[in-house]
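Engineer: Next comes the sequence, and after it the predicted model I'd like to discuss.
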Amino acid sequence: MASLTISPRPFVSSPLAGVSQHTGATIRPSAPRRNPSFPSSRSLRPFPSVAHALRPASNTLKKGVKLIEPPQNQTCVFMLNLTQAEFGRQD
């Protein structure tokens, strides 16, 4: 017949749980560390329109970002009727 031991606290496997008086538990060896399946990620490169904000101010020869805004006197709908080629054109 197997003996059953009852402990005052349940067994908790957290390192923050403190020392337990649990005597019936077997100590399992920690799992060996494995290399991750994926390489660690690196930060994404910024879009060209905002890349200038990350560079030092010494490169001031470039033009600023052109903002497309609706006319000031128009309070209704503003539709930008440009093709992809026209929209991406560098002036």
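Structural biologist: Thanks, I have the structure now. Numbers count the residues shown, from 1 in each chain.
Engineer: use CA for all of it now, contacts and neighbours both
Structural biologist: Noted.
Engineer: burial of residue 87, as a residue count?
Structural biologist: 10 (other CA atoms under 10 Å).
Engineer: what do you get for residue 84?
Structural biologist: 8.
Engineer: mind listing what it touches?
Structural biologist: Contacts for residue 84 were tallied using CA atoms under 8 Å, 6 or more residues apart in numbering; there are none.
Engineer: second one coming, line it up with the first:
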Amino acid sequence: MNEYKKPTYIVIQEAMAERIRFLEDELYNRAYKDIERLEVENDRLKVRCLDLQLENADYVWDDMCRSAIARAKSENRRPHRRWRGR
């Protein structure tokens, strides 16, 4: 019995369809890995940003406290200086 031979254009179309399916799967897998990697990087940067914000807030808070203490001390000294100057 003779085997049925497919026309050449059908063989080419099937090969192209298989190649397209392979490339789609490969692209999906790579894109998925890239998305996962970017999500991990994004989470790490969010944590770092929060740490820097807290550090900056501590610095600003300490600076405000120091300036408030210095202002209170200068207000306490101010009347004495006026009396001494006269």
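Structural biologist: Perfect, thanks for sending it. Predicted model, so just to flag it, every value in this text is computed and none were measured.
Engineer: Superposing both, give me the TM-score.
Structural biologist: The TM-score (TM-score structural alignment, normalised by the length of structure 2) is 0.21; 34 aligned residues with a CA RMSD of 4.7 Å.
Engineer: where does the spatially most central residue of structure 2 fall, helix, sheet strand or coil?
Structural biologist: In structure 2, the residue lying closest to the centroid (CA atoms, centre = their mean) is residue 42, at 3.2 Å. Under DSSP: H, G, I helix; E, B strand; the rest coil, residue 42 of structure 2 falls in the helix class.
Engineer: how far away is it from residue 76 of structure 2?
Structural biologist: 51 Å (CA to CA, to the nearest Å).
Engineer: Check residue 21 of structure 2 too.
Structural biologist: 81 Å.
Engineer: again with residue 25 of structure 2
Structural biologist: 76 Å.
Engineer: now do residue 69 of structure 2
Structural biologist: Residue 69 of structure 2 is 11 Å from residue 76 of structure 2, by CA to CA.
Engineer: ok, now residue 68 of structure 2?
Structural biologist: 12 Å.
Engineer: what do you get for residue 54 of structure 2?
Structural biologist: Applying CA to CA to residue 54 of structure 2 and residue 76 of structure 2 gives a distance of 33 Å.
Engineer: Check residue 8 of structure 2 too.
Structural biologist: 100 Å.
Engineer: next one: residue 56 of structure 2
Structural biologist: 30 Å.
Engineer: follow-up on the earlier one: report the contact partners of the residue nearest to the centre of structure 2.
Structural biologist: Contacts of residue 42 of structure 2 (CA under 8 Å, 6+ apart): none.
Engineer: quick one, helices of structure 2?
Structural biologist: Ranges of helices in structure 2, per DSSP state H, are 8-85.
Engineer: Now do residue 34 of structure 2: how many residues are near it, please.
Structural biologist: 12.
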